[in-house]
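Chemist: Build the 3D model from these lines:
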Amino acid sequence: MTENHRLTAGDTAPAFTLPDADGKPVSLADYHGRKVIVYFYPAASTPGCTKQACDFRDSLAELGGAGIDVVGISPDKPAKLAKFRDAEQLTFPLLSDPDRSVLMAWGAFGEKTMYGKTVTGVIRSTFLVDEEGKIALAQYNVRATGHVAKLRRELSV
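Modeler: Below you'll find the predicted structure:
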């Protein structure tokens, strides 16, 4: 598998419409006029992804106060996302991308190193999309633990 094109600051964020945990469609266009963090994670209810999602949940008041919304995207089906949301009391949209087309468009699916081996999968990635739909910040291969705190420092939130 070849390396996907990676997004950088100034690129137009690839449009998407994906079902949320309840099967309702959510589009990037729904956030036009607001900043939104779009983050990609490998699998709901796994330790790292749970830690990251809970860190976003616990930072929502501060992020929202700074005019920033949060959306998480994984290949999980809506039913699994609903269980994850309910178990962890997540209050931001979790979107389902089972065919990985949005993950690929954002460069968040491809080869990565895991435990010393090269595998193909979801590349844990975080993006800040500005009010006009442009990428303001693109981060690939982020760590699940401590990432949200680091992101808040970088965004001065």
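Chemist: Please count neighbours and contacts with C-alpha atoms only from this point.
Modeler: Fine.
Chemist: quick one: Glu88 and Gly67, what's the gap?
Modeler: Glu88 sits 23 Å away from Gly67, taking Cα to Cα, to the nearest Å as the criterion.
Chemist: just Lys112 next, same as before
Modeler: Lys112 is 33 Å from Gly67, by Cα to Cα.
Chemist: tell me the strands in the protein, going along the chain?
Modeler: 17-19, 25-27, 35-40, 68-74, 94-96, 109-114, 117-122, 125-129, 135-140 (DSSP state E).
Chemist: Same drill for Lys112 and Gly67, tell me which one is more crowded.
Modeler: Lys112 (17 against 14; other Cα atoms under 10 Å).
Chemist: so who does that one touch?
Modeler: By Cα atoms under 8 Å, 6 or more residues apart in numbering, the contact list for Lys112 reads Thr118, Val119, Thr120, Gly121, Ile123.
Chemist: The residue lying closest to the last one once chain neighbours are set aside and Pro75, how far apart?
Modeler: Take Ile123 and drop its neighbours on the chain: the residue closest to it by Cα to Cα, 6 or more residues apart in numbering is Ala108, 4.8 Å away. The gap separating Ala108 from Pro75 is 11 Å, by Cα to Cα.
Chemist: Looking at these two, which is more packed in?
Modeler: Ala108 (30 against 22).
Chemist: The more buried one against Val38, yeah?
Modeler: No - counting by Cα atoms under 8 Å, Ala108 sits too far from Val38 to count as a contact (11.1 Å).
Chemist: in stretch 145-157, what's buried?
Modeler: For stretch 145-157, the buried set under the neighbour-count rule, 16 or more other Cα atoms under 10 Å, comprises His147, Val148.
Chemist: I'd like the structure of this one too, to check against the first:
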Amino acid sequence: MTENVRLAPGDTAPDFTLPTADGGTLALSSLRGRKVILYAYPAAMTPGCTTQACDFRDSLASLTAHGYAVVGISPDGAAKLAKFTERDALTFPLVGDEDKAVLKAYGAYGEKKNYGKTVQGVIRSTFVIDEKGQIEHAFYNVKATGHVAKLRRDLGLN
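Modeler: This is a model prediction of the structure:
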């Protein structure tokens, strides 16, 4: 099994400009001066990803009050992201990385185990990026359910 890139605290977060669900684009650099929670998920509209997105949606006011912006990233196209945003009333930006270049730069795409088989895919991950664009935390292979609560504990927000 080949080793994926892994980001660590202190690394510079790879910058990106990607299409958003609303037809615009989002540049990570446009969020400088704010703390950012960037979470990578495999596919919009799937059960685990919906649970995770709704957890972030339900915690957004509290995260925002603590100075965090939340951005979700997946290999989905803008149309699917728009449908996901509308269906689940998501109130934070989702960006699409269809060629997976950004996901790979973050170490969030590569070989993973799925039901005992080694497959290529999105590795569910969350990155906390500080105001200067440095990685503060990099969590790989996170669980969809309960992750936001654990993240809040890890960040001292409970």
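Chemist: what's the span of stretch 22-31 of the first structure, first residue to last?
Modeler: Stretch 22-31 of the first structure has an end-to-end distance of 19 Å (criterion: Cα to Cα).
Chemist: actually stretch 122-136 of the first structure, sorry about that
Modeler: Using Cα to Cα, one end of stretch 122-136 of the first structure lies 21 Å from the other.
Chemist: Could you tell me which residues within that stretch count as buried?
Modeler: 122-131, 133-136.
Chemist: Dump the residues you listed into a markdown table; add distance to Leu63 of the first structure as well.
Modeler: Shown next, in a markdown table, are these (distance: Cα to Cα, whole Å):
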| residue | distance to Leu63 of the first structure |
| --- | --- |
| Val122 | 25 |
| Ile123 | 23 |
| Arg124 | 20 |
| Ser125 | 18 |
| Thr126 | 14 |
| Phe127 | 14 |
| Leu128 | 12 |
| Val129 | 13 |
| Asp130 | 13 |
| Glu131 | 15 |
| Gly133 | 18 |
| Lys134 | 18 |
| Ile135 | 17 |
| Ala136 | 15 |
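Chemist: Work out which residue lies at the spatial centre of the second structure.
Modeler: Nearest to the mean C-alpha position of the second structure, counting by Cα atoms, centre = their mean, stands Tyr39 at 1.4 Å.
Chemist: Distance check, it against Leu103 of the second structure.
Modeler: Tyr39 of the second structure is 10 Å from Leu103 of the second structure, where distance means Cα to Cα.
Chemist: intersection of neighbour lists for those two?
Modeler: Joint contacts of Tyr39 of the second structure and Leu103 (Cα under 8 Å, 6+ apart) are Ile73.
Chemist: Which parts of the second structure are helices?
Modeler: Shown for the second structure, the helices assigned by DSSP state H span residues 47-65, 78-87, 101-105, 147-154.
Chemist: Read off where the shortest one ends up in the first structure.
Modeler: When helix 101-105 of the second structure is aligned against the first structure using TM-score structural alignment, it corresponds to residues 101-105.
Chemist: By how much does that stretch deviate from the second structure on average?
Modeler: Comparison of stretch 101-105 of the first structure with the second structure after fitting gives an average deviation of 0.4 Å (mean Cα distance after the TM-score superposition for the first structure).
Chemist: which residues make contact with that stretch from outside it?
Modeler: Stretch 101-105 of the first structure is contacted by residues Asn4, His5, Pro14, Phe16, Phe40, Ile73, Ser74, Asp97, Phe109, Gly110, Val122 when judged by Cα under 8 Å, 6+ apart.
Chemist: try 6 Å
Modeler: The contact list for stretch 101-105 of the first structure, computed with Cα atoms under 6 Å, 6 or more residues apart in numbering, reads Phe109.
Chemist: buried stuff in it?
Modeler: Residues of stretch 101-105 of the first structure classed as buried by neighbour count (16+ other Cα under 10 Å): Val102, Leu103, Met104, Ala105.
Chemist: how far away is the first one from Pro19 of the first structure?
Modeler: Taken as Cα to Cα, the spacing of Val102 of the first structure relative to Pro19 of the first structure amounts to 12 Å.
Chemist: repeat for the second one
Modeler: From Leu103 of the first structure across to Pro19 of the first structure, the span is 14 Å (Cα to Cα).
Chemist: mind checking the end-to-end distance for stretch 10-26 of the first structure?
Modeler: 23 Å.
Chemist: again, but for stretch 134-145 of the second structure
Modeler: For stretch 134-145 of the second structure, the end-to-end distance is 27 Å (Cα to Cα).
Chemist: what does it rub up against?
Modeler: Stretch 134-145 of the second structure is contacted from outside by 9-13, 48, 52, 123-129, using Cα under 6 Å, 6+ apart.
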